[in-house]
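> Quick check, what structure comes out for this input:
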Amino acid sequence: MSHDPTAAGSLPDTTDHPTDDTTDHPTDDTTAEELPTLPTDRRTGCPFDPPAELTALSDEPLRRLRYVDGHSGWLATGHAAARAILSDPRFSARYEHLHLPMPLSGMEGVTEMQPAPVGDFLGLDAPEHTRFRRLLTGKFTVRRMRQLSERVAQFTDECLDAMEQAGPSVDLVEAFARPIPALVICELLGVPYADRDRFQQHVATLFDQAADVAAKGEAFAAVGRFMGELVAAKRAAPTDDLLSDLTSSDLTEEELIGVGGVLLAAGLDTTANMLGLGTFALLSNPDQLTALSADPGLAEQTVEELLRYLSVADPILRSALEDVEVEGRLVEAGETVTVSVQAANRDPRRFPGPDRLDIHRKATGHLAFGHGAHQCLGQQLARVEMAVAFPALLARFPTLRLAVPPHEVPLRDRANIYGVVSLPVTWDKE
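Prediction:
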């Protein structure tokens, strides 16, 4: 699931606000203008690697960083530093405390975040966040997620059947990577089949790099209306799904609609991009592809390594509520820290040979789902989806390969949920 506050539905404020410049200064002799900005350009080199400039900045686990609005904050690239920050309650996840390290796709010029809308627990701290988290954690148990594996397998087979009928060339994103998580999250929340296309269209706009602020705002409002209708239907006639379970909780109507919208949106985009980009990575590493095809029992280990290697949800932002020392550096109250998940997951001090995709690696401890109190609730569901989908895809199409040269695969390089816009593939028909 996504850690992107805009993906979860909290659109940044586009009005001008005064900023508190008391913390917008470096603590050493370097001026703010001389500080590096967050590197985001992946257009050169390997499409699966972090930007080369980011790798160059990773020699220090925590260093100064200049933000879009001129704020002088921090960049955490070391695995230990990232874990420490994400697990420390002295660092806030509240959107209104955060400075943006990079322009948001489709929202260039926007530098500030609104407070989290009602029900968006991703942008809250304890004790408000704890209330939502405790309520939802019991709904996302490993046991419950594994119980969904049969339905995941069914949805996967249906997508593969449609691919086979349409083939031997398809866009894997449209045919496979996007529909599987959409069907699964709709199943989990109890979205009626008749409404699934409408929901998917709205959510797709939220994640569309080409969509502007107005279009994203309209899509966000549409998801809210959709969830309002769905909550009312579940209250009137509960069914066996997570959203119906939540209608018996102490959540208000507005909170329930907000939570449902966050779960719907977050349950789709990150997993969809992992399936698309993960397939691209496997096709680009034939030895790893062959190893997984020969031994589907490696599926769960492969998923963990792909999560580490690709780190599609990046970065995670936190703001210091008080002065905190991390890695011998003093992060002052009010300063934002950009935690680079992709850099932390490529930290050679934690993962030897980190730039190599190795599905035999024990990649436990990666930060692809975050860490600490805000660690992704849906991580077990995402794992189940990928562990089922990747082996099934390779078993059905053993000759699967790219239909275009690798450098022609369009990348989502302007979003903080990384992936492929499309993935043209082909295979040999028997």
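
> alpha carbons only for contacts and neighbour counts from here, please
Fine.

> And the strands in the chain?
62-66, 72-76, 91-92, 169-171, 316-320, 324-326, 329-331, 336-339, 401-402, 424-426 (DSSP state E).

> and the third one, how far out from the chain's middle?
With C-alpha atoms, centre = their mean, to the nearest Å as the basis, strand 91-92 stands 19 Å off its chain's centre.

> Alongside the first, I'd like the structure of this one:
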Amino acid sequence: MSSSTLPLPNSATCPFGPPPEISAIRESASLPRVSCPTGIEAWLVTRYADVREVLGDPRRFSVRAGTAGHILANHPPDAPINPGEFPRMEGADHLRFRHALAPAISTAKRMTAIQPVVQRIVDDMLDELATRAQPVDLHEQFAKPVNSAVIAELLGVPASARELFLRGAESFFNGDADDLDAAKMPLYACLQDLIARRRTEPAEDALGILVGRREDFTDLELLITAVTLLFAGYDTTSSMISNATLALLADPVQFALLREDPAVVPGAVEEFVRQLGVGTGLLRIAETDTEIAGTPITAGDYIVVSVQGANHDPAQFSDPDRLDFRRDTREHLGFGFGPHRCVGQQLARLELTVVLSTLARRIPSLRLAVPFEEVTFKTGTPNTAPAPLPVAWDEIRPG
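This next block holds a predicted model:
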């Protein structure tokens, strides 16, 4: 069967939503076969109900191939699963890590404890931006360092080692296997040292909590788990910060609403995740002969679920392309669905809430430093975002 090319986000035609081809595909009777950037062929699923079905049924559609092998060449779907690489595990193996991670990164108690830390990181970064010449690249000089610092704090990584985190995460998403291998060594050495210290010096950071769990994880499992959390959360949340900020600057009415009514911030976070998240889709592999929406699927076939396409499905969300902070977004799929729903979603919500509310409060004059049409977007990664994002302001108010 012939295949078309996987539709990817297109900043020129649709910067805040799925490419136009997705709407036409969604209305077709059968699933299309698409050729992905890494060379694999996959079935493309775009309707909300079908995407939810695939994500919610790991017995038929496994995540063992990873989620980004259709986009990232250094993440082949047939690679062996490493100890601690829990996002690619299923069943009891996956739950072993998931249950252990819950008190470290997702409970209300943990989020309450880390909220002041996130606020301090954001405020410190804005204080630093206030000393720099304008315009400033908000993606490189704010979104990325804020997010990597939050993940480092979560894991208990000292500030002196944050550059290793940045370099390691960047190499993972640039698609160069040699760069990734070179960046891994110092990052792994840093984490191995930290794990060894947590064996004798208990702490309330995520690694300390995992070390103290009764599951008795090996050092290798802890190491890969920490690296997985970094890689999974780095590009996703930093891209969302930049995308959401650009969307606000492109819509002065919504930015004014955020400044004037902080109570809408939680709704804004959910709406941004619904509208902007996971534009390149998530990869799955069929575990058995089955069908999706009447289309026969053979065991071993790859499936790309268009999460953004599902979140813009008018059958589920009225006027889905409109940004509406008061929309009922409880059923959006921006954090996934089913047993592999994003394990760090509560941390992402917290970080986005702090960032958006603080930007609105401390830089109410924030604006683009170039015409919107001149903003360029990074490509070739699972998460698109404006890069660079040049901004300017009249004043950054004290924290």
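
> follow-up on the earlier one: adding distance to Val259 of the first structure, write the strands of the first structure out as JSON lines.
What follows is the strands of the first structure, written out as JSON lines (distance: least, C-alpha to C-alpha, whole Å):
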{"stretch": "strand 62-66", "distance to Val259 of the first structure": "33"}
{"stretch": "strand 72-76", "distance to Val259 of the first structure": "29"}
{"stretch": "strand 91-92", "distance to Val259 of the first structure": "20"}
{"stretch": "strand 169-171", "distance to Val259 of the first structure": "32"}
{"stretch": "strand 316-320", "distance to Val259 of the first structure": "20"}
{"stretch": "strand 324-326", "distance to Val259 of the first structure": "31"}
{"stretch": "strand 329-331", "distance to Val259 of the first structure": "32"}
{"stretch": "strand 336-339", "distance to Val259 of the first structure": "25"}
{"stretch": "strand 401-402", "distance to Val259 of the first structure": "38"}
{"stretch": "strand 424-426", "distance to Val259 of the first structure": "35"}
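
> Ser248 of the first structure: which of these is closest?
Nearest to Ser248 of the first structure among the strands of the first structure is strand 91-92; the distance by C-alpha to C-alpha comes to 29.9 Å.

> Give me the residues contacting the closest one.
By C-alpha atoms under 8 Å, 6 or more residues apart in numbering, the residues outside strand 91-92 of the first structure that reach it are Ile85, Leu124, Asp125, Arg318, Ser319, Ala320, Leu321, Glu322.

> can you rerun that using 7 Å?
Under the criterion C-alpha atoms under 7 Å, 6 or more residues apart in numbering, residues Ile85, Asp125, Arg318, Ser319, Ala320, Leu321 lie in contact with strand 91-92 of the first structure.

> Distance to Leu242 of the first structure and mean neighbour count for the strands of the first structure - can I get that in TSV?
Output for those, formatted as TSV (distance: least, C-alpha to C-alpha, whole Å; neighbours: other C-alpha atoms under 10 Å):
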stretch	distance to Leu242 of the first structure	mean neighbour count
strand 62-66	40	23
strand 72-76	36	28
strand 91-92	28	25
strand 169-171	32	18
strand 316-320	27	24
strand 324-326	38	15
strand 329-331	40	16
strand 336-339	31	28
strand 401-402	38	19
strand 424-426	35	20
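
> Test my guess that Lys144 of the second structure contacts Thr236.
No: with contact defined as C-alpha atoms under 7 Å, Lys144 of the second structure does not reach Thr236; the gap is 10.1 Å.

> what's the longest helix in the second structure?
helix 219-250 (DSSP state H).

> and the closest residue to Gly167 of the first structure other than its chain neighbours, what is it in contact with?
Nearest non-adjacent residue to Gly167 of the first structure, counting by C-alpha to C-alpha, 6 or more residues apart in numbering: Thr426, 7.4 Å away. Contacts for Thr426 of the first structure were tallied using C-alpha under 7 Å, 6+ apart; they are Pro168, Ser169, Val170, Leu400, Arg401, Leu402, Ala403.

> so who does the aligned residue in the second structure for the fourth one touch?
Applying TM-score structural alignment, one finds that Leu400 of the first structure aligns to Leu366 in the second structure. Listed by C-alpha under 7 Å, 6+ apart, the contact partners of Leu366 of the second structure are Val391, Ala392, Trp393.
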